[in-house]
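Asker: generate coordinates for the sequence data below:
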Amino acid sequence: MSITAAMVKELRETTGAGMMDAKKALVENDGNMEAAIDWLRTKGLAKAAKKADRVAAEGLIGVAVAAGKGVAVEINSETDFVAKNADFQALVAGIAGVALEVGQSVEAVKAATLNGKTVEETLNSAIAVIGENMTFRRLEVLEGETVVSYVHNAAAEGMGKIGVLVALSGDAAKAQEIGKQFAMHIAATNPLSLSEATLDPVVVERELAVQTAKALEENASSAKPKPEQVIHNNIIPGRMKKFLAENTLLGQAFVINPDLTVEQAAKEAGVEITGYARVACGEGIEKKEEDFAAEVAKTLQG
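Answerer: As a prediction, this is how the structure comes out:
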């Protein structure tokens, strides 16, 4: 596969690796980006990278909570200018409100009524008025004894660039108080799952493969190599334990009090976290990079 400069650039931005290392990683892995990231990590040339960190899109996340139920909706726009528009913000708030009442899926919300029309019709009308394409892309629904919400980089009440919902059981007043702190923690750390039990086995297997290859390679190049038994029984399990602690919500050090894990902090407060949802605007949407100079040159040639 032909390795392009754009691919090398993307890998460098994702991993922080040098240009030649990034190019070699892509060559060694036939252009497969994920495999190239793992190759660089095995060589100790890159940190773990989350795909969501490499993508962006404009728009807002709207959240709404009532009676043990919370929703987060993602409404995308083409530009950040529109995301700051009062009409667009009112639309996001309206869709979040409808989703709280009927939401189990994007399609169900689109078919529900908002301002005398269906949500889909209302969205299409807004596109015609504002003059920019908009999409209702995602919906997260969370239920529990107590559900707390938080928005990061708030543009208006109940909407921002990151929306978080946290479900808790236990004393309602304490759950509300510490739940907001947990939601802020989740916005900052973006855990992969609630606990080890809920973590995708494919993610665990992939990490184990990386850490095993890395540990064996480091040991092979060491001036004083350790017995393989030590590598497999101590070093690799230790690294996996650290990975799980850093990437599962309950295992993470609580940002408000790093001496405690989130699970310990919840226990001390007399509550239990039963679920969460974190929605960041633009996750998974690759923005097309426009080469303005090339576009102008093409126009002139025409």
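
Asker: all contacts plus neighbour counts: C-alpha atoms, from now on.
Answerer: OK.

Asker: list the buried ones in stretch 231-250?
Answerer: Within stretch 231-250, the residues that qualify as buried by neighbour count (16 or more other Cα atoms under 10 Å) are 231, 235-236, 239-240, 243-250.

Asker: restricted to helices, list those.
Answerer: Among the buried residues of stretch 231-250, the members found in helices (DSSP state H) are I236, R239, M240, F243, L244, A245, E246, N247.

Asker: can I get those in CSV including distance to V148?
Answerer: Output for those, formatted as CSV (distance: Cα to Cα, whole Å):
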residue, distance to V148
I236, 37
R239, 33
M240, 31
F243, 27
L244, 25
A245, 24
E246, 23
N247, 21
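
Asker: could you single out the nearest of these to R137?
Answerer: Nearest to R137 among those: N247, at 25.9 Å, using Cα to Cα.

Asker: three-state assignment of the closest residue to that closest one other than its chain neighbours?
Answerer: Nearest non-adjacent residue to N247, counting by Cα to Cα, 6 or more residues apart in numbering: P191, 4.9 Å away. Assigned with DSSP: H, G, I helix; E, B strand; the rest coil, P191 falls in the coil class.

Asker: hang on, P191 packs against L249?
Answerer: Yes. Here P191 lies in contact with L249, judged by Cα atoms under 8 Å, at a distance of 5.4 Å.

Asker: how near is the residue nearest to N247 to V279?
Answerer: Distance, P191 to V279, by Cα to Cα, to the nearest Å: 12 Å.

Asker: how about the strands in the stretch 51-200 of the chain?
Answerer: 58-66, 69-77, 113-114, 117-118, 134-143, 146-152, 159-160, 162-170 (DSSP state E, counting those that start in this stretch).

Asker: other SSEs contacting the longest one?
Answerer: Under the contact definition 3 or more Cα pairs under 8 Å, 6 or more residues apart in numbering; DSSP states H and E, strand 134-143 sits against strand 69-77, helix 106-111, helix 119-130, strand 162-170, strand 271-280.

Asker: how far away is K224 from E286?
Answerer: 46 Å.

Asker: who's more crowded, these two?
Answerer: The neighbour comparison of K224 against E286 (other Cα atoms under 10 Å) goes to E286, with 12 against 8.

Asker: here is the second sequence; please produce its structure so I can put it next to the first one:
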Amino acid sequence: MAVTAKLVKELREKTGAGMMDCKKALDATDGNIEAAFDWLREKGIAKAAKKADRIAAEGLSAFAIKGNTAALVEVNSETDFVAKNEEFKELVNLIANVAADNKCADVEAALKLDVDGKDLETVIAEKTGKIGEKLSLRRIAVMEKTDEEAFGAYSHMGGSVSALVKISIDDAEKARDIAMHVAASAPQFISEEDIPADIRERELTVLKTQAEEENAKAAKPKPAQIMEKIIMGRLKKNFKEICLNDQEFIKDPDQTVEKYLGKGKVLEMARFKVGEGIEKKEDDFAAEVAAQAGL
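Answerer: The predicted model follows:
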């Protein structure tokens, strides 16, 4: 039976294996889907499909710096136990290095990259089969710099949180300090100028409503021009808390990050907290035991 693209796609969706592995399996079994599935299972590749509906919200983040290119990645697993597995750690570091080597910040494109004759998607699927948990590449950030600039990178708690920054001056120590600050303080923007207009408007509306309600209840309401200053003051304070440049520098709270950098500027930043934004499944252990016991 001829092996068509449709057959390869069908097997890939059924097993979660890479395109090339699916084609090999179909070639080896004369296009028989079920036999090809068994062929992949025998190779330890099709195990990934059985775990496809599980939630992978644990894992690790890691960075790799290759000359003037740096990459930050997050790879998820189902449990924090696997996140401590040396094989899993090696996989995460491999992915970070592959992303940096290929300057690839797109997950879909990264999964197609060649790693010793196999695409990265297949490498991850095979490791899923071996380790026994669903593993997935969630996100990548890639930065490129000039010789006059510097990268800073920092991982906290073995990779539960990692940050990568690029600064405008060639000062590796300051760059690392800024990355440490980003990892710890989780700024949303580099500067106030980076805050989108819709976020500004929403925050202003909330503060204005709060201030007007407070003023209406006051024994002696303030005039409109005073209220305007109060609202803008609160807005500025809130923005300082979420903007990197205005935050108190973690190693010296007496100065801001911007002041610590002096003539330098933060050009780019990325921060990955493992599992952030993923809805984790809460298992009811008692109910699971009862179900297995037929209670």
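
Asker: if we can go back for a sec, for the ones in helices among the buried residues of stretch 231-250 of structure 1, which one is nearest A66 of structure 1?
Answerer: Distance to A66 of structure 1, by Cα to Cα, is smallest for N247 among these, at 29.1 Å.

Asker: what does that closest one correspond to in structure 2?
Answerer: Superposed on structure 2 with TM-score structural alignment, N247 of structure 1 falls opposite I242.

Asker: check the gap between that match and V182 of structure 2 for me.
Answerer: Taken as Cα to Cα, the span from I242 of structure 2 to V182 of structure 2 is 11 Å.

Asker: which one is K23 of structure 1 nearest to, not counting chain neighbours?
Answerer: With Cα to Cα, 6+ apart, the residue lying closest to K23 of structure 1 is V8, at 5.6 Å.

Asker: what's the helix or strand for that neighbour?
Answerer: helix 5-15 (DSSP states H and E).

Asker: please apply the same query to A35 of structure 1.
Answerer: Using DSSP H and E, A35 of structure 1 sits within helix 33-42.

Asker: which one of the ones in helices among the buried residues of stretch 231-250 of structure 1 is nearest V164 of structure 1?
Answerer: N247 (16.6 Å).

Asker: residue contacts, that closest one?
Answerer: Neighbour list for N247 of structure 1: P191, L192, S193 [criterion: Cα atoms under 8 Å, 6 or more residues apart in numbering].

Asker: still contacting in structure 2, which of the residues you listed?
Answerer: Retained contacts for those in structure 2, judged by both residues aligned by TM-score structural alignment, their matches' Cα atoms under 8 Å, are P191, L192, S193.

Asker: and those as TSV, adding neighbour count and distance to E295 of structure 1?
Answerer: Below are those laid out as TSV (neighbours: other Cα atoms under 10 Å; distance: Cα to Cα, whole Å):
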residue	neighbour count	distance to E295 of structure 1
P191	21	40
L192	19	39
S193	19	43
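
Asker: quick check: closest non-adjacent residue to I167 of structure 2.
Answerer: I167 of structure 2 sits nearest to V266 (Cα to Cα, 6+ apart), 4.4 Å away.

Asker: the one you found corresponds to which position in structure 1?
Answerer: In structure 1, V266 of structure 2 lands on I273 (TM-score structural alignment).

Asker: touching, its match and G170? I think so.
Answerer: No. I273 of structure 1 lies out of contact with G170 (Cα under 8 Å); the separation is 9.2 Å.

Asker: higher neighbour count, the two?
Answerer: Neighbour tally, I273 of structure 1 and G170, criterion other Cα under 10 Å: the higher count belongs to I273, 23 against 16.

Asker: any idea how far L249 of structure 1 is from the more buried one?
Answerer: In terms of Cα to Cα, I273 of structure 1 sits 9 Å off from L249 of structure 1.

Asker: mutual contacts of the two, please.
Answerer: Shared contacts of I273 of structure 1 and L249, defined by Cα under 8 Å, 6+ apart, are found at E263.

Asker: what's the burial count for V202 of structure 1?
Answerer: A count of nearby residues for V202 of structure 1, using other Cα under 10 Å, gives 9.

Asker: can you tell me which helix in structure 2 is longest?
Answerer: Structure 2, longest helix under DSSP H: helix 197-217.

Asker: which positions within that one qualify as buried?
Answerer: L204, L207, K208, A211, E212, N215.

Asker: gap between that helix and the chain center?
Answerer: For helix 197-217 of structure 2, the distance from its own C-alpha centre to the chain's C-alpha centre is 32 Å (Cα atoms, centre = their mean, to the nearest Å).

Asker: give me the mean deviation of it from structure 1.
Answerer: Comparison of helix 197-217 of structure 2 with structure 1 after fitting gives an average deviation of 1.4 Å (mean Cα distance after the TM-score superposition for structure 1).

Asker: against structure 1, where does that helix fall?
Answerer: Mapping helix 197-217 of structure 2 onto structure 1 (TM-score structural alignment) gives residues 201-221.

Asker: contact partners of that stretch?
Answerer: By Cα under 8 Å, 6+ apart, stretch 201-221 of structure 1 touches 38-39, 41-44, 225-226, 231-232, 235-236, 239-240.

Asker: if we go to 6 Å?
Answerer: Residues outside stretch 201-221 of structure 1 that contact it (Cα atoms under 6 Å, 6 or more residues apart in numbering): T42, P225.

Asker: how many residues are close by the spatially closest residue to S105 of structure 1 that is not a sequence neighbour?
Answerer: Once flanking residues are discounted, S105 of structure 1 sits nearest to L139: 6.5 Å by Cα to Cα, 6+ apart. Around L139 of structure 1 there are 22 other residues, counting by other Cα under 10 Å.

Asker: distance of L139 of structure 1 relative to E207 of structure 1?
Answerer: Counting by Cα to Cα, the gap from L139 of structure 1 to E207 of structure 1 is 29 Å.

Asker: what of A6 of structure 1?
Answerer: Applying Cα to Cα to A6 of structure 1 and E207 of structure 1 gives a distance of 26 Å.

Asker: equivalent analysis for A175 of structure 1, please.
Answerer: 33 Å.

Asker: could you do Q252 of structure 1 as well?
Answerer: 17 Å.

Asker: and for the nearest residue to G103 of structure 1 once chain neighbours are set aside, the neighbour number?
Answerer: Nearest residue to G103 of structure 1, sequence neighbours excluded (Cα to Cα, 6+ apart): V109, at 5.5 Å. V109 of structure 1 has 24 neighbours, counted by other Cα under 10 Å.

Asker: from what I see, V109 of structure 1 and L100 are in contact.
Answerer: No. The criterion here is Cα atoms under 6 Å, and V109 of structure 1 misses it with L100 at 9.2 Å.
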